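**Q** below is the sequence, then the predicted model.
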Amino acid sequence: MAKTNDRTTQQQQPSPSLKWDILTLLAVLLLLLCADLFVPPHVRPVDLKDPAYNYPHIPDIVPTPTVILVAFFAPIVILFVTQLSRLRQVKYLCALYVLALFESNVITILLTSVFKSVAGRPRPYFSSVCESYAENVENLCTGHPSAVREARKSFPSGHSSLVFSAATFTFLYLVHGLRLGEASTSAGLAKMIVALLPLVGAGLIAVSRTIDYHHHFSDIVAGTALGAFIASFVFWCRRTSITKAMEFEQGDGNEYIAVTSDEGSV
């Protein structure tokens, strides 16, 4: 028994592939920072009298720091709450979940940032921050440069893509963790409602971006689709690792099927 436990403990240690995944994630973060700082958005000619771009510039209903906190930490809180009674026994599952969540969110942010710069679509409040065009210089706004730069990054919605990345990933985890397909009818309905709550919250945050005039409706649709797709793709890639970890940690603990390097990343 001691030998089996030693093997189990050893197999739950971070694998080399897991360490490489973390390093890759850090590299992607660095790439994201460089792209945001040094890649200017595409400059489109905009008619400042166009009603589509003449909305007032008001503060975010849901500030960006709040969105980041919700997207990265709310799913972790949900994980801990669902596994509260046996946190010590599910360390490996928690590590897999947190890493995959961060992968989904970081990839979503990176792609959103790239698409924003390439598209260069003006926000609905563009005319308010552009103010007017400089004489003899085409498409050069007289407003504050950083505000004008940000006003050219409407498509797709970053708030929508990030919150739906986190919400979709959390939804998929809850569907697997709560075993919705195996529950009774009454219990299944309650669990389905719980599993859908992250998506409802994400939807409210996304819709708020039209209320504060920071995005067009199509920006929100595109951001939602992007975040949901990336989260689904990452979860699908990690499904074997997460499923095996769940099966082991919900069992008697005497058998553990480690995800080795020949199966791909953990």
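**A** Arrived safely.

**Q** drop to CA atoms for contacts and neighbour counts, all remaining ones
**A** Fine.

**Q** and whichever helix or strand residue 222 is part of, what's buried?
**A** For residue 222, the element it lies in under DSSP states H and E is helix 217-249. Buried residues in helix 217-249, counting neighbours by 16 or more other C-alpha atoms under 10 Å, are found at 217, 219-232, 234-235, 238-239, 241-242, 244-246, 248-249.

**Q** next one: stretch 194-204
**A** 195-196, 198-199, 202-203.

**Q** you'd agree residue 220 is up against residue 207?
**A** Yes. Counting by C-alpha atoms under 8 Å, residue 220 does reach residue 207; the two are 7.4 Å apart.

**Q** tell me how far residue 169 lies from residue 115.
**A** Taking C-alpha to C-alpha, to the nearest Å as the measure, residue 169 falls 22 Å from residue 115.

**Q** please say which of those two ends up with more neighbours.
**A** Taking other C-alpha atoms under 10 Å, residue 169 and residue 115 do not tie; residue 169 has more neighbours (29 against 18).

**Q** what sits against the residue nearest to the more buried one when sequence neighbours are not counted?
**A** Once flanking residues are discounted, residue 169 sits nearest to residue 231: 5.2 Å by C-alpha to C-alpha, 6 or more residues apart in numbering. Contacts for residue 231 were tallied using C-alpha atoms under 8 Å, 6 or more residues apart in numbering; they are 101, 104-105, 164-166, 168-169.

**Q** next up, a structure to set beside the first:
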Amino acid sequence: MKNSEEFDDSFMDNEKVVLQSIAEDLRTCLPVEAMLPSESLAVEKAQQNCKPTVHVDAFLYDEEAVDLLCEEGKMSRDYCLLCGSHRTAPLGFISHSFSALELRFLFQNVLPDLSGKMLVDVGSRLGAVLYGGCLYSSAAQLVGVEISAEFAKLQRMVMEKYDFTDRIQVIHADICTQTSLLQNADVVVMNNVFEYFLESSEQMRAWHCISQNVRKKGALLVTVPSVQEALAALQGKNGVINIHEWLEELPLDYDVYLGKDTDPESFKQIHLYRVL
């Protein structure tokens, strides 16, 4: 019964309802692709992928919402291999936010009890990690650092509407100016935070800042993609970061059931590290 779709359809936790309500609010404030005009570099990088790629924010649009947009002609899952023909192939989708299900996995299956702890979300964007942490964890403080004034404003709007201001704080700043915050963080989350938004030299500068300041012994770092993958294309530019002297990767159990939409493959993009 626990794993049946009938059970899933008849039961929806309050946290999921709140997250869906937040997503609906934010969808009215953003274009379908949830990208701002100032994010031209991210759009350009997505267009450079060998496979045509579009940004679909996983927090704002679950599979059912994407299907509805496709039915309405506002989005497509496919692109034409030869214009005018019936030869099509699936588009690549990229998200810079966790989905509601991934947030539940993160706080219930990846991270330990966060009572009394401070979590910092680097590049908090729409604030999904902050809202998920507020609903699914006992973290004492959830701090988002967001370089975009527009996104920081949207997060504050949600915080006030849903009475999250007692535990959530959003700082409009470059993460490299927040060294004290990083030094005191118990958990740092980084979800697709640099690759699409910064040039290589700036990415490396940001990684150096992270590696030099996230040094509290036992602190946890959550990343998408893995630190190894993120740094692979950057090493040799402005210095090398020795990951093995800084972090140890912790094994995760991705084979968990969180409802009929559970997708272990999406969970596998999430990596957890402990500061040595």
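**A** Good, I have the coordinates. Only a predicted model underlies this, so the values are computations on that prediction, with no experimental measurement involved.

**Q** got a TM-score for the two of them?
**A** Here the TM-score for the pair of chains, by TM-score structural alignment, normalised by the length of structure 1, is 0.27; 120 aligned residues with a C-alpha RMSD of 6.1 Å.

**Q** how about the helices in structure 1?
**A** Under the criterion DSSP state H, structure 1 contains helices at 2-11, 16-38, 64-82, 91-119, 126-130, 145-151, 158-177, 185-211, 217-249.

**Q** which of those helices is buried the deepest?
**A** Among the helices of structure 1, helix 158-177 has the highest mean neighbour count (mean count of other C-alpha atoms under 10 Å), at a mean of 26.

**Q** what is that one packed up against?
**A** Judged by 3 or more C-alpha pairs under 8 Å, 6 or more residues apart in numbering; DSSP states H and E, the packing partners of helix 158-177 of structure 1 are helix 64-82, helix 91-119, helix 185-211, helix 217-249.

**Q** quick one: contacts of it?
**A** 64, 67-68, 70-72, 75, 101, 104-105, 108-109, 112-113, 192, 195-196, 198-199, 202-203, 205-206, 209, 220-232, 235, 246.

**Q** now with 6 Å, please.
**A** 71, 75, 105, 195, 198-199, 202, 206, 220, 223-224, 226-228, 231 (C-alpha atoms under 6 Å, 6 or more residues apart in numbering).

**Q** any idea how far residue 185 of structure 1 is from residue 172 of structure 1?
**A** Distance from residue 185 of structure 1 to residue 172 of structure 1, by C-alpha to C-alpha: 20 Å.

**Q** repeat that for residue 73 of structure 1.
**A** 16 Å.

**Q** what's the answer for residue 2 of structure 1, then?
**A** Residue 2 of structure 1 is 35 Å from residue 172 of structure 1, where distance means C-alpha to C-alpha.

**Q** repeat for residue 27 of structure 1
**A** Residue 27 of structure 1 is 26 Å from residue 172 of structure 1, by C-alpha to C-alpha.

**Q** likewise for residue 119 of structure 1?
**A** 31 Å.

**Q** try residue 235 of structure 1
**A** Taking C-alpha to C-alpha, one finds residue 235 of structure 1 at 8 Å from residue 172 of structure 1.

**Q** contacts only, for residue 17 of structure 2.
**A** Here residue 17 of structure 2 is in contact with no residue (C-alpha under 6 Å, 6+ apart).

**Q** SS state for it?
**A** helix (DSSP: H, G, I helix; E, B strand; the rest coil).

**Q** ok, it to residue 135 of structure 2 distance?
**A** The gap separating residue 17 of structure 2 from residue 135 of structure 2 is 11 Å, by C-alpha to C-alpha.

**Q** for residue 80 of structure 2, same thing?
**A** 41 Å.

**Q** look at these two and report which has more neighbours.
**A** Neighbours of residue 80 of structure 2 and residue 135, each counted by other C-alpha under 10 Å, are more numerous for residue 135; the result is 19 against 13.

**Q** so what's that one closest to, chain neighbours aside?
**A** residue 15 (5.8 Å).

**Q** please enumerate the helices of structure 2.
**A** Under DSSP H, structure 2 gives helices at 5-10, 14-27, 40-47, 63-71, 100-105, 128-136, 149-161, 179-184, 200-213, 227-232, 243-246, 264-267.

**Q** which other helices and strands contact the fourth one?
**A** Using 3 or more C-alpha pairs under 6 Å, 6 or more residues apart in numbering; DSSP states H and E as the contact criterion, helix 63-71 of structure 2 has no neighbours among helices and strands.

**Q** buried residues, that helix. List them.
**A** Neighbour counts using 16+ other C-alpha under 10 Å place 66, 69 of helix 63-71 of structure 2 among the buried residues.

**Q** residue 246 of structure 1 and residue 105 of structure 1, how far apart?
**A** 22 Å.

**Q** kindly report the same for residue 222 of structure 1.
**A** Distance from residue 222 of structure 1 to residue 105 of structure 1, by C-alpha to C-alpha: 16 Å.

**Q** no further queries at this time; thank you.
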